[in-house]
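Colleague: predicted coordinates and the sequence they were generated for:
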Amino acid sequence: MALQTRRRRWASVLAVSALAVAGTGALACPAGAAPQQVDFPTHCIPPAIAGLPPIDGTTTAKITVDNAAPKVGDTVAVTYTVVTPAASNPTDLALPADIMTPTGKVTLGGAQTGNVTVTGPKKNDPVPGRGAFPSFSMTGTFTVTSPGAITLSPGDYNIHTGYILELDTPCTVTQPPAPVSETVTATDSAPVNNRAITLGSSSGKPGDSVTVTGGDFTPGATVTLAGRSGATQTADTAAVTADAQGGFSGSLVVNDTTTTGVVAYEGGAWSQDKGAGPAAYTVVDDTPVPANSQKLTAAVKAGTLSMSQAGDSVQLSSVDFGKGGASQGALQTVTVKDFRGGPAGWSLTGKVTDFTGPGARIDAGRLSWTPACATKAGSPSTCRAGSAGAVGASGATLASTPDGTLTGGEFTVDAGLSLDVPAFTPPGSYSGVLTLTLT
């Protein structure tokens, strides 16, 4: 049977909307796990022009992240929200809207130490003379370098005002570090296996020799070449040694007429982590038909890789103006059918645009998902759900199946969706487009 592999790109457009509403009767956001809001003593120094002594007060703050379960090497976005600043407007002069620019630090502890620099937009409500500064948020990112639990604590911050005069009110944590507000648990990234093989031919008669060429193996390693019949290794094997660059070229005599592919691996047995293949190979059985016999041949026709979805729009839950938070919903179920019958797996990815609304937008990076994937009984492949986390404009994996000697099957893919809506997003409907691609 000739196996044919096809790669197909299929885009599914999902219209997603979130409603920010104000006033009595607004729908509340469903309760969920939230970072801890913490209080800590703070020492703030008003601008010298104000002629005021330092302010020793209490700051209330919280820290949120876009991915609480990253892998080493991932970039984590951090939001530091000062709910109640310790300082206030140091002058009798009322401050207009959008003249405050906050900056600050988030302190990392546990498995990874250091500081994350965060900055906020030039955005604020009007502040009356001697009035309390409003709540504000600052964002930044850090790259995960170590596995384990990483704690995040609020650090020093500065409130810069640019109205008539450029003034700064720096506030430092009196007893650092401040209490832990958020914790992320990082895991080791799986090592990338770049081993690969190619065959000198894709078919042959029983007893023919096929040339196997490989690359990116461990230099000097003994590499086993072996035939595969479906998921089972055959008795046809040979051994070669990788050169100083990790490459090799060897021959494998293939006798087993049920052979469907050839693999190469390091160690005593096949391993996905230290192997390559299977590369498709067919044995053409030309054994003569005995006298008074008839040779019967049947063919199985290879199909295609396809996907369909239960709908093309998702309505996320409403959140309150002034509070914001998680606007939640569920992805319309996607069904993937892999009827190609070859060795290639598939990957379903998604990316989203910014959410636009009445004179404002919500950044694409604020949409996150929690993927789930189910495999229909009898399918040769097993579906793997992607990691929970941000989707964003650059995209993320929703689900996939690995390469194998024989792949295929039917799969259903779902995901919980959550859009982190900023607290003072103007009321109205906000829509973005989530595009799914199957390869």
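Modeller: That came through fine. Source: prediction; values computed, not measured.

Colleague: all contacts plus neighbour counts: C-alpha atoms, from now on.
Modeller: OK.

Colleague: ok, Lys274 touching Tyr265?
Modeller: Yes. With contact defined as Cα atoms under 8 Å, Lys274 counts as touching Tyr265 (5.7 Å).

Colleague: neighbours around Gly408, how many?
Modeller: 28 (other Cα atoms under 10 Å).

Colleague: so what's it up against?
Modeller: Applying Cα atoms under 8 Å, 6 or more residues apart in numbering to Gly408 gives the contacts Lys337, Asp338, Phe339, Arg340, Gly341, Gly342, Gly345, Ser379, Pro380, Ser381.

Colleague: for Thr335, see how far away it is.
Modeller: Remark: distance between Gly408 and Thr335 (Cα to Cα, to the nearest Å) = 13 Å.

Colleague: next one: Glu266
Modeller: In terms of Cα to Cα, Glu266 sits 36 Å off from Thr335.

Colleague: who's more crowded, the two?
Modeller: Glu266 (21 against 17).

Colleague: surely the more buried one meets Thr222?
Modeller: Yes. Here Glu266 lies in contact with Thr222, judged by Cα under 8 Å, at a distance of 6.2 Å.

Colleague: before we go on, here's another structure to hold up against the first:
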Amino acid sequence: MRATGTTGSNARRRRWVALLGVTALAVTAGGALAAPAGAVSTASQNVDFATHCIPPDIAGIPPIDGTTTAIITVDNASPKVGDTVNVTYKVVTPAANNPTALALPADIMTPSGKVALGGAQTGNITVTGPRKNDPVAGNAPFPGFSMTGSFTVTAPGAITLSPGDYNIHTSYILELDTPCTVTNPPAPVSETITATNGGGETNNRAITLGSASGQPGAGVTVTGSDFTPGATVTLAGRSGAAQTADTGTATVDAQGSFSGTLTVNDKTTTGVVAYEGASWSDEKGAGPAAYVVIDDTPVPDGSQKVTTTVRAGTLSMSQAGDAVQLSAVDFGKGGASDGALKTVTVKDFRGGPAGWSLTGKVTDFTGPGTKIDAGKLSWTPACATKAGSPSTCQAGSAGTVGGSGATLASAPGGTLTGGEFTVDAGLSLNVPAFTPPGSYSGVLTLTLT
């Protein structure tokens, strides 16, 4: 399988193209037809926006007014109300530079930021990134970085996502912050999703954080909406899937909103939640909103602080081949032309809360003088999770692939996700009885987000 790269000013989600070849439709079996190349469709896109960055006071330099290039991507562009959508905010080109003449080593940058929602649903999503970067020369531009977070869909319709303010925290000799704000908010829309009504009772509770990071013992402001008026809400830290000892409370007003402060002491905290009742539940809770504790504990005299770094990787996909030969059928009889998708391997080594989704859609099958409609191709997906993976792979539903597409496999978001997965599918093309003899081929495009 070939990966299609991003070119020009429009960034594209990562896509891989699987080419589906179909055997000759004749009285006798024919040979396989070489499959054509597939086209890559666009969705989210790079956007440029004016940014005002304030270097740390110690740098002794004035604010930086520059341009940030960024892109927003999601794992589900067609969610239902009540679904959780995982969001990735990638700063391709930051507006700020290393504010000092001192070269910075690798893996000392911790980014955080906001994604602005508009349209059918408004608000901000808190996003954070891993402590990961290439070395930065003195006064050189900061490298690009990615941040992830999630939100719950509360309203049907088109929801826009735009890059928001971001902060670059560096932990080297000194703990320094370079906050960058959107000069003329909101920034241009980078991604748009379309939500539909999910049916049944929906939990529309949502929370946002006043900041995405802080030192141990710092308080973070938590605001909530669509909670039960008059209810007492517990604010709590999360470390992975477990709740920490850091808790607080807030009271919901008559409009279903609240604002409270949670003091975060646990250095392993990765997120903050809020919920009604004695313990967390999906039905009466919101979050987790991503949060990073920046550990700047001084090293005692006569001691040495030993630190290691786990590098965050990428979400990637590979496949065992790029051509599938389906079984031949007879003219006058038609019927099922069967085969199997080449095994797809998904590796999620990002280390964060975002899940993933692998979808596919197919073109019409073209041949001599006619075509076989894309809706005639169906699949039966299967997915296996490698032992030790934090996430569990879920196979998509058996049914029609078609031109509008269907889900082949997915893994849900969570406090900590990742792993390695193998995806397969049985394929069946329903060939009409008197389809003219010859070879027919279509292009099955797989998209991993």
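Modeller: Perfect, I can see it now. These numbers were taken from a predicted model, which means no experiment stands behind them.

Colleague: ok, back up a step: any idea which of the contacts of Gly408 of the first structure is closest to Val13 of the first structure?
Modeller: The closest of those to Val13 of the first structure turns out to be Lys337 (Cα to Cα; 18.7 Å).

Colleague: which residue in the second structure aligns with that closest one?
Modeller: Here Lys337 of the first structure is matched to Lys347 in the second structure, going by TM-score structural alignment.

Colleague: can you pull the contacts of that match?
Modeller: Contacts of Lys347 of the second structure by Cα under 8 Å, 6+ apart are Thr314, Leu315, Ser316, Met317, Gly418, Gly419, Glu420, Phe421.

Colleague: would you say the fifth one is within a strand?
Modeller: Yes. With DSSP: H, G, I helix; E, B strand; the rest coil as the criterion, Gly418 of the second structure is located in a strand.

Colleague: now do the buried residues in stretch 382-390 of the second structure.
Modeller: Residues of stretch 382-390 of the second structure classed as buried by neighbour count (16 or more other Cα atoms under 10 Å): Ala382, Cys383, Ala384, Thr385, Pro390.

Colleague: can you get me a residue count around the closest residue to Gly210 of the second structure other than its chain neighbours?
Modeller: The spatially closest residue to Gly210 of the second structure, leaving aside those adjacent along the chain, is Thr221, at 4.9 Å (Cα to Cα, 6 or more residues apart in numbering). With neighbours defined by other Cα under 10 Å, the count for Thr221 of the second structure comes to 14.

Colleague: tell me the secondary structure at Thr221 of the second structure.
Modeller: strand.

Colleague: mind checking how far the equivalent of it over in the first structure is from Ser202 of the first structure?
Modeller: Aligned by TM-score structural alignment, Thr221 of the second structure pairs with Thr211 of the first structure. Thr211 of the first structure sits 10 Å away from Ser202 of the first structure, going by Cα to Cα.

Colleague: again with Leu167 of the first structure
Modeller: Looking at Leu167 of the first structure against Ser202 of the first structure, where the rule is Cα to Cα, the gap reads 74 Å.

Colleague: so which of these two has more stuff around it?
Modeller: Leu167 (18 against 15).

Colleague: which residues in the second structure does the strand or helix carrying that one match up with?
Modeller: Element membership for Leu167 of the first structure (DSSP states H and E) is strand 165-173. Aligned by TM-score structural alignment, strand 165-173 of the first structure falls on no residue of the second structure.
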